[in-house]
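Asks: Next comes the sequence, and after it the predicted model I'd like to discuss.
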Amino acid sequence: MLKSLLTRLRPAPTAVFEDPRPDATFAVIGDVHGRLDLLEGLLAKLPDGVPVVCVGDYIDRGPQSIETLRFLKDRPDITCLKGNHEDMLLSFIKEPEEKGPRWIRNGGLQTLADLGVRGLSEMTRGMKLREARNTLVKEMGEDLVKWVEDLPLIRWSGNIAVVHAGADPAVPIEDNPPKTLIWGHRDFMTTPRQDGWWVAHGHTIVDEAIVSEGRISLDTGAFATGRLTAAVIAPEGIELIAT
């Protein structure tokens, strides 16, 4: 019993991370949040021909959410992952009365305002939410809604996984449920993984991009700071590029 207690109290071994080693050079872009202007500017700064992965959260809070979705849908050369804001939008479409208030208070209000839908709040109920959903679906169109629904959750390259929000550090990345990859895990930012995998992600706002302890954190709060950040991850190292 004493041995078991000492085992539990003993600090976890320090994680040792090899350098990020992708299969080939690629770029990862952090949360866009309706800043299509920043996205276009950042793409122009990236090296020609380098594959690009966006980590999700293309909508809400910024001024051009639906335009950003349309732009990305028309760029099959860019791999787009699903973020929690896309997840909230889809939930609102399916269940506007139940899911609408949560989305509205987390940036959906700005997205709907872009479409001319105003006078809503997180306390809105009933007919107004259904009407807002109908306007949103009409403006997006079935093809764009389906594109958002089908967004993948993860991309792999070498010893790097790209997700939106993070992963449970105690569980193999591939075994994390979709909710964790989209919404995050309470231990992700504080507990290094022990398996040597690097995770490139957004979701959690940082002042500047961070490459440390197996995490490549790229959400620099573009909607508020005007700074959208990418990491160009090459076999020889990582270059951070921002607007």
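Replies: It's in.

Asks: Only C-alpha atoms from now on, for both contacts and neighbour counts.
Replies: Will do.

Asks: Moving C-terminal from the top helix by length along the chain, which element do we reach first?
Replies: The residue-count maximum for a helix in the chain (DSSP state H) belongs to helix 127-140. Downstream of helix 127-140, the next assigned helix or strand under DSSP states H and E is helix 142-149.

Asks: and that following helix, what does it pack onto?
Replies: Counting by 3 or more CA pairs under 8 Å, 6 or more residues apart in numbering; DSSP states H and E, the packing neighbours recorded for helix 142-149 are helix 65-73, helix 84-94.

Asks: Quick check: which of the ones you listed is nearest to Ser157?
Replies: helix 65-73 (21.3 Å; CA to CA).

Asks: and the comparison structure, right after this:
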Amino acid sequence: MDEKKYRRILAVSDIHGQKKYFLKVLEQSQYDPSQDLLIIAGDSLDRGEDNIGSFELCQNLHKNGAIFLKGNHEQMLEENLQKMLADTNWKKRPPEELLIWFTYNGGSKTLNEIKDFSVTNLTQLFFYIRAMPTHFVIDDYIFAHAGINPAKELAENTTKDFIWGLRDFYAHPAYVGKTVIFGHTPTFYLPNAPKRISDSLIWHDPIHHDKIDIDCGCVFGGRLACLELPSLQEYYCS
């Protein structure tokens, strides 16, 4: 795909159910689907106040040309939907994976929003998530929720590499001539980050200059960020 067919690329990640901020940052950036390519780099839901609403907004944007990538939270929902569909008594005897997602990984609010869905709706949601792409490449940019494993060729990276990533991925050089745009790790955890979470900024790799982290931890008290390419203009909302 040729970047030059678009006026610009806009990238957002880790919305985590913060639909109102997502709408605001799209408005700030003046996103126009007829001219711009929007890339949503995963984790549209969990932890936030409007998780399914955020997911459905991303679905609708995808119908109008946006790229909607799978993150680890979409994958966790996919895995738990499979368990729920396989056991009609899941509410009475929730499987261990469901309890872990519910208790430790921010799934409680999402589960509360889908617990009364019909089997048909749960099935549709499951198959939609299962078909979501894990990465997207356009010209010199690679987009993936958690980045890549630079020790492998891009084609050899696994779903786990793209959506869970390496713990210290940001510390290693990526691929020559490519810039990796990712989320998953809030930028306030990375070197040279602002001291206050509320001041979180998009992180540009200061050493290798080949990675950009756009997860500014909105759901944790940071900000929802949007990166414009190739200009590198940044938009924030909180």
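Replies: Everything's here; your move. From a predicted model like this one, the values you see are computed outputs, not experimental measurements.

Asks: What's Asp37 of the first structure aligned with over in the second structure?
Replies: In the second structure, the residue matched to Asp37 of the first structure (TM-score structural alignment) is Lys20.

Asks: Tell me who's in contact with that match.
Replies: Counting by CA atoms under 8 Å, 6 or more residues apart in numbering, Lys20 of the second structure makes contact with nothing.

Asks: How about the secondary structure of it?
Replies: Here Lys20 of the second structure is helix, with the state taken from DSSP: H, G, I helix; E, B strand; the rest coil.

Asks: picking that back up, can you lay out the helices and strands packed on helix 142-149 of the first structure as a markdown table showing distance to Ile160 of the first structure and mean neighbour count?
Replies: Listed next are those as a markdown table, based on distance: least, CA to CA, whole Å; neighbours: other CA atoms under 10 Å:
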| stretch | distance to Ile160 of the first structure | mean neighbour count |
| --- | --- | --- |
| helix 65-73 | 23 | 19 |
| helix 84-94 | 21 | 20 |
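
Asks: Adding distance to Thr225 of the first structure as columns, could you present those helices in JSON lines?
Replies: JSON lines is the format used below for these (distance: least, CA to CA, whole Å):
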{"stretch": "helix 65-73", "distance to Thr225 of the first structure": "17"}
{"stretch": "helix 84-94", "distance to Thr225 of the first structure": "19"}
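
Asks: looking at the ones you listed, which is closest to Ile182 of the first structure?
Replies: Here helix 84-94 is closest among these (CA to CA), at 5.2 Å.

Asks: contacts for the closest one?
Replies: By CA under 8 Å, 6+ apart, the residues outside helix 84-94 of the first structure that reach it are 56-60, 98-100, 102-103, 108, 133, 137, 145, 148-149, 164, 182-183.

Asks: run the last query once more with 7 Å
Replies: Here helix 84-94 of the first structure makes contact (CA atoms under 7 Å, 6 or more residues apart in numbering) with 57, 59, 99-100, 103, 133, 148, 182-183.

Asks: What of stretch 204-216 of the second structure?
Replies: For stretch 204-216 of the second structure, the surrounding residues in contact (CA under 7 Å, 6+ apart) are 12-14, 173-174, 178-187, 200-203, 222-225.

Asks: same thing but at 6 Å, please
Replies: 13-14, 173, 179-183, 186-187, 200, 202-203, 222-224 (CA atoms under 6 Å, 6 or more residues apart in numbering).

Asks: Show me what Phe136 of the second structure lines up with in the first structure.
Replies: Match for Phe136 of the second structure (TM-score structural alignment): Arg155.

Asks: List the contacts of the nearest residue to that match once chain neighbours are set aside.
Replies: The shortest distance from Arg155 of the first structure to any non-neighbouring residue, by CA to CA, 6 or more residues apart in numbering, is to Val162 (5.1 Å). Taking CA under 6 Å, 6+ apart, we find Val162 of the first structure in contact with 154-155, 199-201.

Asks: Sort out for me which of those residues are in strands.
Replies: Residues of the contacts of Val162 of the first structure located in strands (DSSP state E): 155, 199-201.

Asks: and Pro186 of the second structure, how many neighbours?
Replies: When neighbours are counted by other CA atoms under 10 Å, Pro186 of the second structure registers 24.

Asks: Please consider this matter closed, and thank you.
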